[in-house]
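Colleague: No sequence on hand, only this structure:
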């Protein structure tokens, strides 16, 4: 017997009903990412717990590794048993862990709660990515994933924005966790009330537009003897390429505020404002690029334009870090460029990854996103361990940022190995 919240749809929803379910998937993505976002308060956290940046990196690496295993397991379970069955309990438990983090007094306690939180977050994020694919036909999928990415990006923006406004009032990093937990718990209630799953037969269909509803259902049992995703080179090209590209993004996500404080001698609240600008511009660019990609029905040209533009912005930012001097307004301007480059690349890539997987095995969407989660979290472990060591070795953060920039450069030739159209339809 399925729990009351695990509603299953036997008919594909259309119109406003489909958009409502899609909105709930986006909200769930935002909530689960927001619950673990502590980057704006890392400088305060390190001082309060008497913890070095290297120790924080090791703790984060172990927690992220746990989350990577969880993402892979959660994706497989979500394809087998449904997304919502796993998602709702994960959202609630993550909110509880966020509140519990307020009580930590030692690095060991912090490690325990971060591992638990990221184990829950890994599985939950995978299910939300599968839900977005389920409720977004291909003609609008890049826009849908642009909104879904408001989860991880929007969590950064929301956390940085709230910290920029409230840290001068409350001064303590614990205040931010109380705010996060309260917002997350209230959002969980909304998601639980309105979320739903597609039936396994509907999840195994490829939907180009809502007019495809007249097509016959696909029995998932018919696909059991097809080759697994790992047998296809395009699947590996996606995972390797985006993992390299995300090195820069996760460097800013994890160490952005700390980097700005150390490199430019900014206050924690000023650094939070700069990071909020970066993530805010990323969110706008995600939707704008998604709409353009959907209109053209060509993902790769948009991805390539975003990647090249982003590399130019990164190179300029590295030069500023190397110099060690820049005004707040100057950094905000550079942040706008970095945010746009990130958004233009990532939204269309997510749509293309989803569609390429769909062409191979439409019944294994969550499994594919679980593999993505495992690959990216493996990379994050490397960033958490290596970045503080390289930065400490000098000169400052510029050497590590150059490594992250090189990873983005390597992503560019990999774009030509992906599927999809090369030119607008």
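Modeller: Everything's here; your move. If you're wondering where the values come from, they're calculated on a predicted model, not measured in any experiment. Residues are numbered from 1 along each chain as shown.

Colleague: When you work out contacts or count neighbours from here on, use the C-alpha atoms and nothing else.
Modeller: Will do.

Colleague: I'd say residue 220 and residue 199 touch.
Modeller: No - in this structure, residue 220 sits apart from residue 199 without contact. The criterion is CA atoms under 8 Å, and the distance is 10.4 Å.

Colleague: what residues are up against the residue nearest in space to the middle of the chain?
Modeller: The geometric centre of the chain, computed from its C-alpha atoms, lies nearest to residue 152 (CA atoms, centre = their mean), at 3.9 Å. The neighbours of residue 152, taking CA atoms under 8 Å, 6 or more residues apart in numbering as the test, are 29-30, 33-34.

Colleague: Count the neighbours of residue 395 for me.
Modeller: Residue 395: 12 surrounding residues under other CA atoms under 10 Å.

Colleague: leaving aside the residues next to it on the chain, what's closest to it?
Modeller: Distance criterion CA to CA, 6 or more residues apart in numbering; nearest residue to residue 395, sequence neighbours excluded, is residue 322 at 7.7 Å.

Colleague: How much space separates residue 173 from residue 330?
Modeller: Computed as CA to CA, to the nearest Å, the residue 173 to residue 330 distance reads 27 Å.

Colleague: more neighbours, these two?
Modeller: Neighbours were tallied for residue 173 and for residue 330 using other CA under 10 Å; the higher tally belongs to residue 173 (19 against 12).

Colleague: Report the contact partners of the more buried one.
Modeller: Neighbours of residue 173 in contact, by CA under 8 Å, 6+ apart: 41, 44-45, 167.

Colleague: Against residue 224, how distant is it?
Modeller: Using CA to CA, which is the criterion applied here, residue 173 is 49 Å from residue 224.

Colleague: returning to that earlier point: where's the residue nearest to residue 395, which helix or strand?
Modeller: helix 300-323 (DSSP states H and E).

Colleague: Summarise which helices and strands that helix is packed against.
Modeller: Using 3 or more CA pairs under 8 Å, 6 or more residues apart in numbering; DSSP states H and E, the elements in contact with helix 300-323 are helix 328-360, helix 398-414.

Colleague: Okay, one more to line up with it:
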């Protein structure tokens, strides 16, 4: 597009980008809502399941860097054909993956597309939203991962009890292909000459269109990566990536956390997560609009960052209290989600404005730097999760099995526990006739001469075998799981705290009054430049000003 669109088409393009972001994250995050089912299906350990996320985010990180070339290639193609590829993978490939290795490979491909979309979609939002109004627009864009997660938990919590994990993937894939068709025919993007300029408000439209005719696009697109290697770009990108540590845990491991510590089902945990996603979504939009109205970003980032730390600390304290009620968790998650949303939407606006301070033409490159950093942080955090929470694998893989075996074994278990070594030796023989008489006599003595009890032990061999193989391992895992998760929450808190100082180096005012003065001064400069262009006879300028 060589003309900046009117308000109606502009809002349509922004809406398509937001919907595309929602669906891309829906397709990416559906795996986490059924993570325990996947582990059972493919015989995965918690470490292997985590490595799917590690590998995916690692390849997604480098895909984000590649998407930095969107400053040259454009953004819309990456989004449109990315929707086609992910829709096909999620609908056809993942539900039919023959092994856990193939499942990891297909998820890595989905992450490649998502890594590119993480750069292309906010770049499109920036292109179609001037700085005045950008936080609100970015608030809607950040709804992509949030509403995507909310869709995941809402759909799975209402359908998973009557469907399979494969069906959950197919729901996401079909939705993705529908949105691909919408984006194919409905999404457009600005020409490089228009998008490579700084636009503070919609009143700048006439000026940027006039200046676009003489803009040297090739010169504007040189040395992008060098220009982005600055403290005020790198520090905030790392800061927000660390701030989102709790978010990564909610996406990837909340089902594991609540199933191992509190015994929640997948459906119950996903319903609980809806409180977090709902509060986060509302806060993103409200904080974005409020940031635009006050013309400042940093106060919202600081308030949200501090609030996130406080509520996460209160949430962590519940780890040692297994009797904590459902609605206590819900309101704590609301506090964390709302605080994080207050910080995130203004941060996205402030970050793109910081990039524009150096070079408006380098928007996609600056977002690629952030996309690479955030994916590396996610990968590293995913690696450390099973290292810190070692209890997750035995509890997820064998916890329910051991509980069921204990209930089934009943009185037979009580007898076996009197001398486990004896009954283990007896179980090694093919039948009772082959068991040495001295072992049978000893077992009968332990049973108080009651042969029926020995018969019961023989009948419950399958359940007893489960308890012999995994009972002690699960018992020890239960004893340490709370302490291990507490260590994880402490690490999360430390990462969240590092976000606050990173805000200080970003562009933007603290005072709404000074920000409005800057805006007024910019408006005067725009009028002066338009007047100068009109005096020089620039085509169309006088007509556009009237």
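Modeller: Arrived safely. None of the values given here were measured: they were computed from a predicted structure.

Colleague: ok so, going back, give the aligned range of the helix holding residue 322 of structure 1 in structure 2.
Modeller: Helix 300-323 of structure 1 corresponds to residues 298-321 of structure 2 when matched by TM-score structural alignment.

Colleague: related to what we said a few turns ago, just want the angle from the helix holding residue 322 of structure 1 to helix 328-360.
Modeller: 150 degrees (axes from the mean of the first three to the mean of the last three CA atoms, to 10 degrees).

Colleague: Show me what helix 300-323 of structure 1 is in contact with.
Modeller: Contacts of helix 300-323 of structure 1 from elsewhere in the structure, counted by CA under 8 Å, 6+ apart, are 263-264, 289, 293, 326, 334, 337-338, 340-346, 348-349, 395-398, 401-402, 405, 408-409, 412, 415-416, 418, 420-423.

Colleague: And residue 347 of structure 2? What does it align with in structure 1?
Modeller: For residue 347 of structure 2, the aligned position in structure 1 is occupied by residue 349, per TM-score structural alignment.

Colleague: do the same with residue 498 of structure 2
Modeller: By TM-score structural alignment, residue 498 of structure 2 lines up with residue 410.

Colleague: can you tell me which residues contact the nearest residue to that match once chain neighbours are set aside?
Modeller: For residue 410 of structure 1, the nearest residue in space outside its immediate sequence neighbours is residue 244; the separation is 7.3 Å by CA to CA, 6+ apart. If you count contacts by CA under 8 Å, 6+ apart, residue 244 of structure 1 has them with 407-408, 410-411.

Colleague: Going by secondary structure, residue 244 of structure 1 is in what exactly?
Modeller: Per DSSP H and E: helix 233-264 holds residue 244 of structure 1.

Colleague: Can you name the element that comes right after that helix?
Modeller: As assigned by DSSP H and E, the chain's next helix or strand after helix 233-264 of structure 1 is helix 268-296.

Colleague: could you check the angle helix 328-360 makes with that following helix?
Modeller: 40 degrees.

Colleague: Counting by contacts, list what helix 268-296 of structure 1 packs against.
Modeller: Secondary structure elements in contact with helix 268-296 of structure 1, counted by 3+ CA pairs under 8 Å, 6+ apart, are helix 141-148, helix 152-170, helix 233-264, helix 328-360.

Colleague: ranking these by burial, who's on top?
Modeller: The highest mean neighbour count among those belongs to helix 141-148 (a mean of 29), with neighbours defined as mean count of other CA atoms under 10 Å.

Colleague: Tally up the residues packed near the equivalent of residue 101 of structure 1 over in structure 2, please.
Modeller: Under the alignment (TM-score structural alignment), residue 101 of structure 1 maps onto residue 94 of structure 2. As a burial measure, the neighbour count of residue 94 of structure 2 was computed by other CA under 10 Å and equals 22.

Colleague: Next, the contact list for residue 94 of structure 2, please.
Modeller: For residue 94 of structure 2, the contacting residues are 103, 106-107, 166, 169, taking CA under 8 Å, 6+ apart as the criterion.

Colleague: Now rank the residues you listed by neighbours and give me the top one.
Modeller: Across the contacts of residue 94 of structure 2, neighbour numbers were computed from other CA under 10 Å; residue 169 holds the maximum, 26 neighbours.

Colleague: Skipping adjacent residues, who's closest to it in space?
Modeller: Once flanking residues are discounted, residue 169 of structure 2 sits nearest to residue 90: 5.8 Å by CA to CA, 6+ apart.

Colleague: does the one you found sit in a helix, a strand or a coil?
Modeller: helix (DSSP: H, G, I helix; E, B strand; the rest coil).

Colleague: check contacts around it.
Modeller: Residues in contact with residue 90 of structure 2, defined by CA under 8 Å, 6+ apart, are 27, 169-170, 172-173.
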